[in-house]
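**Student:** below are the sequence and a predicted model; questions follow.
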Amino acid sequence: MKTKFLMMISLFIVCIINAQDSLNNNLDKPKFIAFSPSKATKNVNGVLIKYYDEIDQDIQPKKVNGVGLGFNGLGIFFPVLFLVNITSIDNWGIKDIGSEPLPDKMNKINGMQLSIVNMEPTVTNGLELSLSSNISAPSVTNGMAISPLYNFHHTTKGVVISPLANVSQKCRGLQVALINVCKDSRGIQIGFWNENEKRKLPLINWNFKNKKS
């Protein structure tokens, strides 16, 4: 009787392990269309439709080879709020951009990010198109970011273009807008007013030296 009981327990444990392995395999298997936030999606070769994904232990970061579509309705209101406060550009600062990026806990999009506004922690390798780019998220863009209004990022490496303002914590490359602000810059700023850690200048600004501690 004890032998049968032990065999039943062993079989039960094996079933649980197999179920867990199957779940992990399903997470790793790429999907063509997926949604976020979701604990059931890890890899996407196609389209990720996302609403609002925060850095959280319970939310699985996604790797997307394709397109990330953001439909956060709150993003409609942010451009209007920033337009009203455009005169307080000095106050936009780092607190509006977010904390240091944690790439291992962020969505990674290899391709294109298209959104009203991106409020998810995201690493975009490629092209980013949005109404007001990244807001309140420790975002990283490697490539090109284009917005019809504003670009807000933590880190940009490449080209960032908008008609009104580009604001970043860390920039490596080119910023083009009416107003450009970067706290840690290696590159060129072109616009009506440009600010980096070294100087403030109209029309064109630059810095190619390491930031002094």
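**Tutor:** Happy to help now that I have it.
**Student:** okay, CA-based contacts and neighbour counts for the rest of this
**Tutor:** Will do.
**Student:** how about the spatially most central residue of the chain, nearest residue that isn't a chain neighbour?
**Tutor:** The centroid of the chain falls nearest to residue 122 when counting by CA atoms, centre = their mean (2.3 Å). Leaving out its chain neighbours, the residue that sits closest to residue 122 by CA to CA, 6 or more residues apart in numbering is residue 107, at 4.7 Å.
**Student:** is that neighbour in contact with residue 123, as I believe?
**Tutor:** Yes. With contact taken as CA atoms under 8 Å, residue 107 and residue 123 are classed as touching, separated by 6.2 Å.
**Student:** hmm, back to that, now the residue nearest to residue 122: how far from residue 88?
**Tutor:** Relative to residue 88, residue 107 is positioned 31 Å away (criterion: CA to CA, to the nearest Å).
**Student:** cool, and residue 173?
**Tutor:** Residue 173 is 25 Å from residue 88, where distance means CA to CA.
**Student:** can you tell me which helix in the protein is longest?
**Tutor:** Ranked by residue count, the top helix of the chain under DSSP state H comes out as helix 2-28.
**Student:** okay, one more to line up with it:
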Amino acid sequence: MKTRILLLLILTTKIIYAQDTIVQQNSIYQQRFTPVEQHAQFFGFTPMSKKINKVNFAFGFGHVENRRIANQTINGLNLEVNPAPIAGVFVAFLAILHLPDVIGNADLSSRGGGEGLRIKNWEHTPHVKVNGLNLSTGCFFTTASMNGLNISLANKFNDFNGVSVTVLGTIIDHQNGVSVGVYNANNSLKGATVGLFNQSYELKGVHVGLINATKYNRGLQVGVYNRSYSKGFQIGVWNKNAKRSFPILNW
């Protein structure tokens, strides 16, 4: 049975990525907006105008959902001053203090045979794509993909190629590269995640952490407690997969 602290950490991390939606009247949702001609420019203030589709340098309060914009691209630097998720750091600190209880009770059996490890994609617009460097005190509040280096408090991507370093963690659909943070989750991993809690639906890389979980293990898990719903290599104090439970080394 997982402890309440682990649940609190995971739920809080995911809440950080939740989009605040303003309830509007149906007549507003049904409006048909007149298309506007978009253009590229060197600098853009975020949230960016619907007239801009590409910049080299973006700065501001971050990217949010806007139904009037389909896609926007940053080729270079995206710099955000976003204070929204800072409260989550306190919850992460509490979770670290209670990690011995988490590890001692973490059988992860409530995840439906591993299906609960699958994460859902966002379908918001605009779809922001960053090619380069993202520096943020918060996270994206719309669908995002990235090629490059992400340094932020937390973040969520549909597709990510590169390195992500966060305080709380990174949630990714398809990940090629490395992510470091308290909590790292992905549907497909080709690379490595380093954190207190790592989860993958399909692992084709390496988990390094205190608690690691995956549905399909085609890589390696290294941690205090490793859980796989298939066979696969595991190194840790206690390892459990579809074939056996065994300390130190399991396969």
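**Tutor:** Nice, thanks for sending it over. Everything quoted here is computed from the prediction, not taken from an experiment.
**Student:** now the TM-score, please.
**Tutor:** Aligned and superposed, the two chains score 0.67 in TM-score terms (TM-score structural alignment, normalised by the length of the first structure); 181 aligned residues with a CA RMSD of 3.8 Å.
**Student:** what is the neighbour count of residue 111 of the first structure?
**Tutor:** 17 (other CA atoms under 10 Å).
**Student:** if you could redo that for residue 208 of the first structure, that was the one I meant.
**Tutor:** Counted with other CA under 10 Å, the burial measure for residue 208 of the first structure works out to 11 neighbours.
**Student:** can you tell me the closest non-neighbouring residue to it?
**Tutor:** Nearest residue to residue 208 of the first structure, sequence neighbours excluded (CA to CA, 6+ apart): residue 186, at 4.8 Å.
**Student:** could you say which helix or strand contains that neighbour?
**Tutor:** strand 179-195 (DSSP states H and E).
**Student:** which one in the second structure is aligned with residue 171 of the first structure?
**Tutor:** Under the alignment (TM-score structural alignment), residue 171 of the first structure maps onto residue 189 of the second structure.
**Student:** again with residue 68 of the first structure
**Tutor:** In the second structure, the position corresponding to residue 68 of the first structure is occupied by residue 78, as judged by TM-score structural alignment.
**Student:** how far away from the center of its chain is the helix or strand hosting that match?
**Tutor:** Residue 78 of the second structure belongs to strand 71-80 when elements are defined using DSSP H and E. Here the centre of mass of C-alpha atoms in strand 71-80 of the second structure, compared against the chain's by CA atoms, centre = their mean, to the nearest Å, lies 18 Å away.
**Student:** tell me where the second structure has strands.
**Tutor:** With strands called from DSSP state E, the second structure shows them at 39-40, 43-46, 52-60, 71-80, 127-136, 144-180, 183-203, 206-217, 220-228, 233-240, 245-250.
**Student:** quick one: the shortest one aligns where in the first structure?
**Tutor:** Think strand 39-40 of the second structure. When strand 39-40 of the second structure is aligned against the first structure using TM-score structural alignment, it corresponds to residues 28-29.
**Student:** so what touches the matching stretch?
**Tutor:** Contact with stretch 28-29 of the first structure is made by 41, 42, 43, as judged by CA atoms under 8 Å, 6 or more residues apart in numbering.
**Student:** against residue 81 of the second structure, how distant is whichever residue in the second structure pairs up with the last one?
**Tutor:** Residue 43 of the first structure maps onto residue 54 in the second structure, with residues paired by TM-score structural alignment. As defined by CA to CA, residue 54 of the second structure lies at a distance of 20 Å from residue 81 of the second structure.
**Student:** same question for residue 209 of the second structure.
**Tutor:** As defined by CA to CA, residue 209 of the second structure lies at a distance of 29 Å from residue 81 of the second structure.
**Student:** which of the two has more neighbours?
**Tutor:** residue 209 (24 against 15).
**Student:** who touches that one in this structure?
**Tutor:** Remark: with contacts taken as CA under 8 Å, 6+ apart, residue 209 of the second structure is in contact with 194, 195, 196, 197, 198, 222, 223, 224.
**Student:** let's have those residues in CSV, adding neighbour count.
**Tutor:** Below are these laid out as CSV (neighbours: other CA atoms under 10 Å):
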residue, neighbour count
194, 23
195, 23
196, 22
197, 24
198, 30
222, 22
223, 25
224, 20
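**Student:** return the distance of the helix ranked longest in the second structure from the chain's centre.
**Tutor:** For the second structure, the longest helix by residue count, based on DSSP H, is helix 4-16. When C-alpha coordinates are averaged (CA atoms, centre = their mean), helix 4-16 of the second structure and its chain have centres 13 Å apart.
**Student:** in the first structure, what range does that helix match?
**Tutor:** Going by TM-score structural alignment, helix 4-16 of the second structure lines up with nothing in the first structure.
**Student:** on that earlier part again, okay, residue 173 and residue 88 of the first structure: which has more neighbours?
**Tutor:** Taking other CA under 10 Å, residue 173 of the first structure and residue 88 do not tie; residue 173 has more neighbours (18 against 11).
**Student:** touching, that one and residue 157? I think so.
**Tutor:** Yes. Under the criterion of CA under 8 Å, residue 173 of the first structure lies in contact with residue 157, with a separation of 5.7 Å.
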